[in-house]
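S.K.: sequence and predicted structure below; questions after.
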Amino acid sequence: MADTTNAKGKGPSLPSVTNVRVYDRDKYVATGTIVAGEVSIYMPGIMNTNYAKQISVIVNGTEKVKVPVNQDGTFRYYAKDIVKAVTDVVKVVLYNRNGTVMETLDVLIGTTAVSAETRTGSYANMYQVGASYITGGYNNVLTLKALDGKSSGDPTTIEGMPTPMAIELPRLELNTISSVDRIVSGMTEPSGYVRLTVDGTARSVPQADATGYFSISSSSIISGSIVLVESKVGSYYPGSVTVTVPAPAGAPVTPTNLAVSEITQTTAKLTWAASPGATSYKLYQNSSMVPWKSTSITSYSLTGTAGSSWTYQVTALNASGESLMTAKVPVNFLPE
């Protein structure tokens, strides 16, 4: 794989050919060495600067949240709720691993379905209003050119033998994640490492077995959790997959009509509509993914200090599992 600390290969075994230049299309990005025909290219700097890690979209001048790119050189961004008309001005922004903008791509908007394209370089496919995703691809092929050492300091340096080098991310495949068993498993490189992050908090870095299989148990996973798994090569984590954990089959629907009432300086009351089949409810406070309180009824009496502010969310439970969370509801206790 090229996505290692050093990419290796074979080159011309000539005394005058001692270096190889690396290009991202027509842009020079790095120089590697050729010693006795053995090519070595230091990759972390190339990958951090010249390889896409995340994308966002800009709609009518407003940038939306970033999401990871796919590992296969493609990307997709959920746009059904944010691109409404053919007159919208939409751009895709590609970010490298250092969080710096690499490229900005214009997105053509239409009202009829179009087939996704496969092209070289970075591109955004035409988006049909009402479709789920904006799709496209990012550059994942570098070009190597052997450099004639005899003329390397001359403005007329001779470069030749262009060779494409596909950037291959380490293998990373995830099995379905359930909020009931709370196990993250899948396949990566044999004996490789993966890093697990749940809802923005790093959890563990387990090692896969000799076949590449890994399995991680994490009690912090609940319905709606955002699970990020990254695969390690060398000293960094170039590959990643992000999954939003669904509610399990048979779990209650998310409670509705969450509201706050009867607010005083030190008390307030939360209420919500019953979820059919629910046997209990969990309350979450201030965006924490750890349950704060549980109740079997559809209300909860709050206490606090004058002038303080909090947010609350509620889920419904039954024997099959837990629903997704409600939207946040703020509670602002009255000042003294």
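M.R.: It's in.

S.K.: only C-alpha atoms from now on, for both contacts and neighbour counts.
M.R.: Will do.

S.K.: hmm, Leu302 is touching Thr267, no?
M.R.: Yes: using C-alpha atoms under 8 Å, Leu302 makes contact with Thr267 at a distance of 5.5 Å.

S.K.: who's more crowded, those two?
M.R.: Thr267 (18 against 14; other C-alpha atoms under 10 Å).

S.K.: in stretch 282-292, which residues are buried?
M.R.: Burial within stretch 282-292, assessed by neighbour count using 16 or more other C-alpha atoms under 10 Å, is assigned to 282-285, 289.

S.K.: ok, and here's another one to check against it:
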Amino acid sequence: MELNKYKVGEGYINGTVSILVAKLKLIINNVDSKTIPTSGDGLLKYYANDKILNPTDIAYMVGMDSLSAEIVRRKVILNNWTEDDLTINPMTTLNAYLSGTAPVGSTVRYSIDGVSKTLGTATDGTYKWAGGVQLAGTVMGVELREGAVYNVKKEIVVQALSGSPSTPTNFKVEGLTDVSAKLKWDAVAGATGYRIYQNGYNTVWKTVTTNSYDLTGTSGTSWTYRVAAYNATGEGLRTQEVTVTYL
């Protein structure tokens, strides 16, 4: 008996079998499954979609004679998940859902900017997570789990809507002292104003209509900032972080 590799959710275990084998049964994690007759043509086909549910399952195919005596036993080699098994649908700042496809029965984990949010099972080969509308530039991730390890990961970046302003350039810190500093960036054509984000948070810290902002602080403390331009269409992508460390 020879078995093809099997991937969870694939449907059938396929292979070849001797004509001496009259019956087949699948043993998964030491538990017997239904016994079925062979087709008699030397081909092996056993439905396992509702039986092998995890890439870490231990499975054996057993061939028996007409009296149910075991003739041959082979281990079912399970393929691991790959990036081809996982898709993520594109997102813009209008989408409230992270969605895509994953193997049937697989466990998926979602993340926003690298922070894990929840777990779920792709029972029908798809997943959909209502994470709410995300800011442009937010990194959305999905991972597939094998046993206790998430070894397949894909990410997408939430895109700004067409017509929203471009990312501010030349974002920098000027006039740094022990208690004050100025954030400054180049003005963006078509922008109504600018939103400033502090310390990695995705909630707006300050909104301004000019391309600078005066800061006050305490000597020795550090803060990080990003800025994004917005207009009536929406918000554009945020800048990279700059760090302000008061002298």
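M.R.: Structure's in. What do you need? None of the values given here were measured: they were computed from a predicted structure.

S.K.: one step back: quick one: which of the buried residues of stretch 282-292 of the first structure is nearest Val229 of the first structure?
M.R.: Set against Val229 of the first structure, the nearest of these by C-alpha to C-alpha is Met289 (18.1 Å).

S.K.: now do the SS call for the closest one.
M.R.: Following DSSP: H, G, I helix; E, B strand; the rest coil, the label given to Met289 of the first structure is coil.

S.K.: for Asn48 of the first structure, same thing?
M.R.: With three-state DSSP as the basis, the three-state label of Asn48 of the first structure is helix.

S.K.: can you list the buried residues in the helix or strand where Val244 of the second structure lies?
M.R.: Assigned by DSSP states H and E, Val244 of the second structure belongs to strand 242-245. Buried residues in strand 242-245 of the second structure, counted by 16+ other C-alpha under 10 Å: 242, 244-245.

S.K.: could you dump those to JSON lines with distance to Thr118 of the second structure?
M.R.: Shown next, in JSON lines, are these (distance: C-alpha to C-alpha, whole Å):
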{"residue": "Val242", "distance to Thr118 of the second structure": "30"}
{"residue": "Val244", "distance to Thr118 of the second structure": "33"}
{"residue": "Thr245", "distance to Thr118 of the second structure": "35"}
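
S.K.: from Ser162 of the second structure, how far off is the closest residue to Glu70 of the second structure other than its chain neighbours?
M.R.: With sequence-adjacent residues excluded and distances taken as C-alpha to C-alpha, 6 or more residues apart in numbering, Glu70 of the second structure is closest to Met64, at 4.3 Å. Using C-alpha to C-alpha, to the nearest Å, we find Met64 of the second structure at a distance of 64 Å from Ser162 of the second structure.

S.K.: residue range for the strand holding Val244 of the second structure in the first structure?
M.R.: Under TM-score structural alignment, strand 242-245 of the second structure corresponds to residues 329-332 of the first structure.

S.K.: show me the helices in the stretch 1-150 of the first structure, by range?
M.R.: 44-50 (DSSP state H, counting those that start in this stretch).

S.K.: between the buried residues of stretch 282-292 of the first structure, which is closest to Tyr193 of the first structure?
M.R.: For those, the minimum distance to Tyr193 of the first structure (C-alpha to C-alpha) is 25.8 Å, reached by Met289.

S.K.: hmm, Pro12 of the first structure is touching Gly37, no?
M.R.: Yes: contact criterion C-alpha under 8 Å: Pro12 of the first structure and Gly37 qualify, at 5.1 Å.

S.K.: ranges for the strands of the stretch 101-250 of the first structure?
M.R.: With DSSP state E, counting those that start in this stretch, the ranges of strands along the stretch 101-250 of the first structure come out as 101-107, 109-110, 123-124, 127-128, 133-137, 141-148, 159-166, 172-174, 183-188, 194-198, 201-204, 213-217, 226-233, 236-244.

S.K.: out of everything not next to it in sequence, what's closest to Ala146 of the first structure?
M.R.: Ala146 of the first structure's closest residue in space is Val20 (C-alpha to C-alpha, 6+ apart), at 4.3 Å.

S.K.: now for Gly239 of the first structure: what does it line up with in the second structure?
M.R.: Correspondence of Gly239 of the first structure to the second structure, assessed by TM-score structural alignment: Val152.

S.K.: could you measure from the residue nearest to Ala146 of the first structure over to Asn175 of the first structure?
M.R.: Applying C-alpha to C-alpha to Val20 of the first structure and Asn175 of the first structure gives a distance of 40 Å.

S.K.: compare neighbour counts for these two and give me the winner.
M.R.: When Val20 of the first structure and Asn175 are compared for neighbours, Val20 comes out ahead with 26 against 11, by other C-alpha under 10 Å.

S.K.: excluding chain neighbours, what is closest to the spatially most central residue of the second structure?
M.R.: With distances taken as C-alpha atoms, centre = their mean, Val142 lies nearest the centre of the second structure, 0.7 Å away. Closest residue in space to Val142 of the second structure, ignoring its immediate chain neighbours: Tyr110 at 4.7 Å, by C-alpha to C-alpha, 6+ apart.

S.K.: touching, the one you found and Leu119? I think so.
M.R.: Yes: using C-alpha under 8 Å, Tyr110 of the second structure makes contact with Leu119 at a distance of 6.8 Å.

S.K.: which one's more surrounded, the two?
M.R.: Tyr110 (23 against 13).

S.K.: so who does that one touch?
M.R.: 116-119, 140-143 (C-alpha atoms under 8 Å, 6 or more residues apart in numbering).

S.K.: closest to Thr16 of the second structure out of those?
M.R.: Looking across these and measuring by C-alpha to C-alpha, the closest to Thr16 of the second structure is Glu143, at 34.5 Å.

S.K.: what's the match for the closest one in the first structure?
M.R.: In the first structure, Glu143 of the second structure lands on Glu230 (TM-score structural alignment).

S.K.: got it, and Thr92 of the second structure?
M.R.: Counting by TM-score structural alignment, Thr92 of the second structure corresponds to Ser178 in the first structure.

S.K.: no further queries at this time; thank you.
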